[in-house]
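Chemist: one predicted model, sequence on top.
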Amino acid sequence: MELHQLKILRELADLGSVNAVAKALYVSPSAVSQHLAQLQRGFTAPLTTKDGRRLVLTTEGKMLASAAAQVASTLAEASARIQAQDQDRQTPIKIAGFHSIGQTVFAPLLNWRERQLPPLRFSDEDVSQQDFPALTSAYDLVLAHRMPHTAPWPQHHIAVIPLAFEPLDIALHQDHPLAVFDELSPKQLIGERWVVSRSGYSPADVLETIAALAGSAPTIEHRVNDYATAGSLVEASGCLGILPRYTARKSLSDTVTLRPIKGLVSGRQIDVLIRAEHLHREPVMDVVQAIRQSIQTLVGA
């Protein structure tokens, strides 16, 4: 059993396919398969099995992948103690985040003056909720959101650092007849026209709940994931939208206002997802602290 074989098994657990592992590690799929075969020779119980055309982990394979993550964390902790922290501080920290958090957090991090941060490299990732954990394979930190009623993040693969709960509100033009109300019930809302995200994203999930409570299907005119674009459509079309209370604020026109939904706890939990080995890197944790304080400032604004 070798470390690079354990790494490949772990990546298969996180990424879900041999091709995805090969792409992430810059090797061929056949090389991935060969290393997995070599690892299998050390065990009588099968570590992988075929699920259709996909190679997936067995229960024993998942156990070993979890152990591989612990090994990586232990090695990273030892390495962090050996290496000079100022050397690690020159290594760029790669950060991924969903669009609206990127619009509100990325730029302020570059201007962070409380503590000298390492170089930062940002990427926006517009993925469905279930796809955020796999991003930790390519990034040091992943800013992710999760609806409260859904399954928790897979913490046997990653560490989770909670940041804030962000309500999702109804967005409407200030001249819309419903704007006179301080909060809006599903019965008031369901007869309106909507601009909402594609299925599988938070706003669409909330609209489905509103429809279920109201007992009627919504009229959806526009499917837009970008909140700035959704806000502009709300302003121009008279449609209603569902937008996050804090992170969409900067992108909205003054004529678009937000109202909470009566009788419905609608919102999303914003977290940092990180592989356990990065928890031992002081520069990475400095960035996490800067992100946390930026979010606290945003929520309190």
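Modeler: Cool, the structure landed. Residues are numbered from 1 along each chain as shown.

Chemist: for the rest of this, base every contact and every neighbour count on C-alpha atoms.
Modeler: OK.

Chemist: what segments of the stretch 1-150 of the chain are strands?
Modeler: 48-51, 54-57, 93-97, 120-124, 141-146 (DSSP state E, counting those that start in this stretch).

Chemist: which elements pack onto the last one?
Modeler: Put plainly, it is strand 141-146. On a contact count with 3 or more Cα pairs under 8 Å, 6 or more residues apart in numbering; DSSP states H and E, strand 141-146 meets strand 93-97, strand 267-274.

Chemist: now those in JSON lines, with distance to residue 189 and mean neighbour count?
Modeler: Formatted as JSON lines, the helices and strands packed on strand 141-146 follow (distance: least, Cα to Cα, whole Å; neighbours: other Cα atoms under 10 Å):
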{"stretch": "strand 93-97", "distance to residue 189": "31", "mean neighbour count": "22"}
{"stretch": "strand 267-274", "distance to residue 189": "17", "mean neighbour count": "21"}
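
Chemist: hmm, back to that, most packed of the strands of the stretch 1-150 of the chain?
Modeler: Mean neighbour count (mean count of other Cα atoms under 10 Å) peaks for strand 141-146 among these, with a mean of 26.

Chemist: list of residues touching that strand?
Modeler: 93-98, 101, 129, 132-133, 135-136, 268-274 (Cα atoms under 8 Å, 6 or more residues apart in numbering).

Chemist: presented hereafter is structure B, for comparison with structure A:
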Amino acid sequence: MDHRHLALLWELSERGTVTAVARATHRTPSAVSQQLRTAQREFGVPLVEPDGRGLRLTEAGQVLAAGGRELARVTERIQAAWDGFLGQPTGRVTVAALPSAASVLLPGVLDELSAGAIELQCADVDVAESAYAELVGDHDIVIAHSLTRRAPAGTEGLVSIRLAREPLDIALDVDHPLARRTELTPDLLADQEWVGVPIGFPFDTVRLAVEAANGAEVRVVQRIRDNLLVEALIEGTERVAVLPRFTCPHSPQVVLRPLRVVDAARYIFAILRPDRAERLAVRTVLDSLQHHASRLTQGLPGSRP
């Protein structure tokens, strides 16, 4: 039984298409297809079957893909034990992170790990909540957010660790008439112009909650993903927006006010594939992320860059 065939079947079960597997494993689609045919000859049963224009695993293929997943976990567990024996975690750890969370977590993590043998490679990603789970195939740790206490959709079968709960506040220019209040209610926001986020992004649920409380739609004039750009678009205006409390604002001209009645918060998660969660280097980075997230939520010195 060739363990490479098990790994290939698992990759196909995770990524869904031969093209995606080829891209992730730095092979051509024809090479992946050839290896699938070789695997089928080895096991003597069909492992994949046509599914539209693509392929899907047969029941036999699913059994072997599960074996590939378990084999990967065992391999990483052995590597972790060996790293522990040597006394030092080593290797590259890739992190894909939501930019606003990354801006306050990763500087401290990079500084903490700078004296060790771990190479931390970071990427910033800002996608809809349901798309974060897709990133774990290409990154060791994905830092995502959810508007519920549960991990983002699609993370079933993955390792999900909650790093922090971050309140979501209403952001206003410091001279906005509502900025004089210590807290806001949905009725005060009914007639305001909003700078929102794309539909499907977590912060949009706050806008929906305000509309539900008021029984009427608010006026969204822009839909923007980047928090810095959101700040720029409300600065010097009477527009309002939703921004996270710990990681924004960056401009002294923008203030945050809590929203009463509506329970507005996001939950920041680290999500990983189970096999990669076994690696000592990955666990070391994860421990550092948890440490700096706790400092952030407690408002401790050094918790923001």
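Modeler: Looks like it arrived, so ask away. Values in this document were obtained by computation on a predicted structure and should not be read as measured data.

Chemist: want to throw the helices and strands packed on strand 141-146 of the first structure into JSON lines with distance to residue 57 of the first structure?
Modeler: Output for these, formatted as JSON lines (distance: least, Cα to Cα, whole Å):
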{"stretch": "strand 93-97", "distance to residue 57 of the first structure": "27"}
{"stretch": "strand 267-274", "distance to residue 57 of the first structure": "22"}
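
Chemist: longest helix of the first structure?
Modeler: Across the first structure, the longest stretch assigned as helix under DSSP state H is helix 59-82.

Chemist: what sits against residue 136 of the first structure?
Modeler: Counting by Cα under 8 Å, 6+ apart, residue 136 of the first structure makes contact with 142, 158, 273-275.

Chemist: next: residue 179 of the first structure.
Modeler: Applying Cα under 8 Å, 6+ apart to residue 179 of the first structure gives the contacts 172-173, 257, 259.

Chemist: scan those residues and report the most crowded one.
Modeler: residue 172 (27 neighbours; other Cα atoms under 10 Å).

Chemist: what's the match for that one in the second structure?
Modeler: Counting by TM-score structural alignment, residue 172 of the first structure lines up with residue 172 in the second structure.

Chemist: can you tell me the element that match falls in?
Modeler: Residue 172 of the second structure is part of strand 159-173 when elements are defined by DSSP states H and E.

Chemist: which helices and strands does that strand pack with?
Modeler: Packing partners of strand 159-173 of the second structure (3+ Cα pairs under 8 Å, 6+ apart): helix 227-234, strand 240-244, strand 254-257, strand 265-272, helix 280-297.

Chemist: any idea how far residue 266 of the first structure is from residue 198 of the first structure?
Modeler: Distance, residue 198 of the first structure to residue 266 of the first structure, using Cα to Cα, to the nearest Å: 17 Å.

Chemist: so which of these two has more stuff around it?
Modeler: Neighbour tally, residue 198 of the first structure and residue 266, criterion other Cα under 10 Å: the higher count belongs to residue 266, 25 against 15.

Chemist: contacting residues around that one?
Modeler: Going by Cα under 8 Å, 6+ apart, residue 266 of the first structure touches 167-169, 206.

Chemist: what about the equivalent of it over in the second structure, distance to residue 118 of the second structure?
Modeler: Mapped onto the second structure by TM-score structural alignment, residue 266 of the first structure lines up with residue 264. To residue 118 of the second structure, residue 264 of the second structure is 37 Å away according to Cα to Cα.

Chemist: and what of residue 74 of the second structure?
Modeler: According to Cα to Cα, residue 74 of the second structure and residue 118 of the second structure sit 21 Å apart.

Chemist: residue 220 of the second structure now?
Modeler: According to Cα to Cα, residue 220 of the second structure stands 44 Å off from residue 118 of the second structure.

Chemist: about what we covered before: more neighbours: which of residue 74 and residue 118 of the second structure?
Modeler: Set residue 74 of the second structure next to residue 118 and count neighbours by other Cα under 10 Å: residue 118 wins out with 19 against 14.

Chemist: what distance do you get for the residue nearest to residue 211 of the first structure when sequence neighbours are not counted to residue 196 of the first structure?
Modeler: Closest residue in space to residue 211 of the first structure, ignoring its immediate chain neighbours: residue 217 at 5.5 Å, by Cα to Cα, 6 or more residues apart in numbering. For residue 217 of the first structure, the distance to residue 196 of the first structure equals 14 Å [Cα to Cα].
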